[in-house]
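1. All I have is the shape, not the residue letters:
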């Protein structure tokens, strides 16, 4: 499976200046290639490369391989745009966003990430340095730092491109690694995970990961965001962007911690992980106005992705099951009724009297559905008659 490892570069002032100049030149060249591709309808790599290769070298001073990388960057951008349009991420064809996206060439920020392959970038693991192509020539001895786990993954599994990124005045290399996947074992049972807003995750074992702290943090950020938006200055706009990134990183860290603990328990006990399939829930649910902000910032999808890829790396079975009525169905007698859940926190079956925390009951229902789904998937196929 493909994973990325982000390492921090520690360049000197001269090295940082050369890296910045390289990013700006490469992105100007990519914007030129993108404009040519848009004007002449060249979206394939070979056709665009024949058209702009000479200009990229003569006008922008790029070497052969960086010029090829710039062409691929422009082509990949149009491929991603086409996939986004097909998936409906920019609305219907008559929407303003859709028409704006298809009506002009793709542009690149002056400091957008730039991909480098092994001909433009080499790693010296023993010295903890990299050698990288720049507009000022090949630059050697650029130091990098990372955790021991990241370094081990780099040495053993790095394969393919690495992206040069500048973020918050700091330099990073994002390396692609091809990590081998362990075989998925046969689970002895399942851990059902119910995802929510008040409780970010509740397992069928009764483990509860509350979202109160994250909710308070988000409300505090919303108040600060409103104060900055009222100022309407450039400085306020820059601070808003920094706060948005900080809030996003905080939520991602919370999801990483939760998913890591759940996968660890599943691996230790030989069980699989099952979650509800919540795809399209934002379109299905109608909310009051005061609930919309909380619901739209609910990071359930990211938590599901973290669980899926961490389970895959650990060889833990992972399933998504039908989410319908998991919080209203009695796991003992099967009676399903909205009145079974009298409020958000409590469940009590109107038929058999089973009672307990509502989120735990939902997790148990998810677990039971995973048992049935796995038994059906692994059911031996009878020989043809």
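-> Here it is on my side, so go on. All values reported here derive from a predicted model rather than from experimental measurement. Numbering: from 1, shown residues only.
2. When you work out contacts or count neighbours from here on, use the C-alpha atoms and nothing else.
-> Noted.
3. And the strands in this structure, which stretches?
-> Taking DSSP state E, the strands of the chain run over residues 2-10, 114-116, 121-124, 129-134, 137-145, 158-167, 170-178, 190-195, 199-203, 208-210, 272-276, 318-321, 346-348, 355-357.
4. Including distance to residue 104, could those go into JSON lines?
-> Compiled in JSON lines, the strands of the chain are given as follows (distance: least, Cα to Cα, whole Å):
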{"stretch": "strand 2-10", "distance to residue 104": "31"}
{"stretch": "strand 114-116", "distance to residue 104": "22"}
{"stretch": "strand 121-124", "distance to residue 104": "33"}
{"stretch": "strand 129-134", "distance to residue 104": "30"}
{"stretch": "strand 137-145", "distance to residue 104": "34"}
{"stretch": "strand 158-167", "distance to residue 104": "25"}
{"stretch": "strand 170-178", "distance to residue 104": "29"}
{"stretch": "strand 190-195", "distance to residue 104": "40"}
{"stretch": "strand 199-203", "distance to residue 104": "41"}
{"stretch": "strand 208-210", "distance to residue 104": "45"}
{"stretch": "strand 272-276", "distance to residue 104": "40"}
{"stretch": "strand 318-321", "distance to residue 104": "39"}
{"stretch": "strand 346-348", "distance to residue 104": "54"}
{"stretch": "strand 355-357", "distance to residue 104": "54"}
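5. putting a second one here so we can go through both:
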């Protein structure tokens, strides 16, 4: 399985200025290559490289391998755009966003991330430095810092490209690592996980990860955003972007903590993890205007991704089950009715009287469906007579 490790670079002021000049040169070259690809409708890497390779070296000062990486960067960007258009991420072909995306060539920001392969960048783990190609030649001895776990992963599993990133005045290297996948064990049972907004995650064991603190944090950020938006200045716009990044990092950290706790419990007890399939939920539900911001900021998909890759890394079985009526179905008698959950926090079956926290009941239903799904998947196929 592939993971990325982000380490922080500590360049000197002179090294930082050279790195910034390198990023700008690479992105100017990539923007030029993207314009050529758009004008001449070149979609394959070899065809585009034959067309622009000499210009990238002569005009933009790139060496052979950085020029090749710039071409690949352009081809990958157009492939990602095509996939996004095909998936409907930019709306219908008649929408404004769709027409804008296909009517002009891709342009890269001056300080956009740039990929480097092992010919352009080498790691010295013992010295905690890197050697990297720049427009002023090979730059050696650029220091980096990371945690012991990150260093161990880099030494043992780093493979492929590393991206040079400049963000908020700081330099980073994002390295790709390929970890071996442990064999998934046969679970003795399952932990059902119900994801929500008020309670971010509730397990069938009764463990509840509340979202009150995150909700208060998001409301406070929304208040600050409104204040900045009223100013309508360039400085306020920059601060808005920084606040959005900070809020995203905070929500990601919360999801990491929740998923790590659930996976550790499943691994320790020999159980698997089951979650609901919530894809498309934003399109299915109808909300009041005051509820739309809350739903749009609900990071249920990210929590599911964290659970999936952490479970895969630990060898824990992971399944997604049908989400229909998990909060309205009685796990004891099977009676399903909307009135079973007359309040958000409470469940009471109208037939058998089973009562309890609604989110825990939903987690139990997810667990029960995982049992059935896993039994069906692992059922031996009868041999032909």
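-> Looks like it came in fine. Values in this document were obtained by computation on a predicted structure and should not be read as measured data.
6. what's the TM-score here?
-> TM-score of the superposed chains, computed with TM-score structural alignment, normalised by the length of the first structure, equals 1.00; 385 aligned residues with a Cα RMSD of 0.4 Å.
7. follow-up on the earlier one: any chance of JSON lines for the strands of the first structure, columns distance to residue 252 of the first structure and mean neighbour count?
-> As requested, the strands of the first structure are exported to JSON lines (distance: least, Cα to Cα, whole Å; neighbours: other Cα atoms under 10 Å):
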{"stretch": "strand 2-10", "distance to residue 252 of the first structure": "15", "mean neighbour count": "17"}
{"stretch": "strand 114-116", "distance to residue 252 of the first structure": "24", "mean neighbour count": "22"}
{"stretch": "strand 121-124", "distance to residue 252 of the first structure": "29", "mean neighbour count": "17"}
{"stretch": "strand 129-134", "distance to residue 252 of the first structure": "29", "mean neighbour count": "20"}
{"stretch": "strand 137-145", "distance to residue 252 of the first structure": "22", "mean neighbour count": "16"}
{"stretch": "strand 158-167", "distance to residue 252 of the first structure": "17", "mean neighbour count": "19"}
{"stretch": "strand 170-178", "distance to residue 252 of the first structure": "18", "mean neighbour count": "19"}
{"stretch": "strand 190-195", "distance to residue 252 of the first structure": "15", "mean neighbour count": "28"}
{"stretch": "strand 199-203", "distance to residue 252 of the first structure": "12", "mean neighbour count": "23"}
{"stretch": "strand 208-210", "distance to residue 252 of the first structure": "14", "mean neighbour count": "17"}
{"stretch": "strand 272-276", "distance to residue 252 of the first structure": "18", "mean neighbour count": "27"}
{"stretch": "strand 318-321", "distance to residue 252 of the first structure": "20", "mean neighbour count": "20"}
{"stretch": "strand 346-348", "distance to residue 252 of the first structure": "29", "mean neighbour count": "21"}
{"stretch": "strand 355-357", "distance to residue 252 of the first structure": "27", "mean neighbour count": "15"}
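8. With the second structure overlaid, report how far the lengthiest helix in the first structure is off on average.
-> Ranked by residue count, the top helix of the first structure under DSSP state H comes out as helix 234-269. Compared with the second structure after fitting, helix 234-269 of the first structure deviates on average by 0.2 Å (mean Cα distance after the TM-score superposition for the first structure).
9. do the same with stretch 24-32 of the first structure
-> After superposition, stretch 24-32 of the first structure averages 0.3 Å from its match (mean Cα distance after the TM-score superposition for the first structure).
10. which ones are touching the closest residue to residue 256 of the first structure other than its chain neighbours?
-> Spatially, and ignoring its direct neighbours in sequence, residue 256 of the first structure is nearest to residue 306 (6.5 Å; Cα to Cα, 6 or more residues apart in numbering). Contact partners of residue 306 of the first structure, counting by Cα atoms under 8 Å, 6 or more residues apart in numbering, are 255-256, 259.
11. Understood, closing this out.
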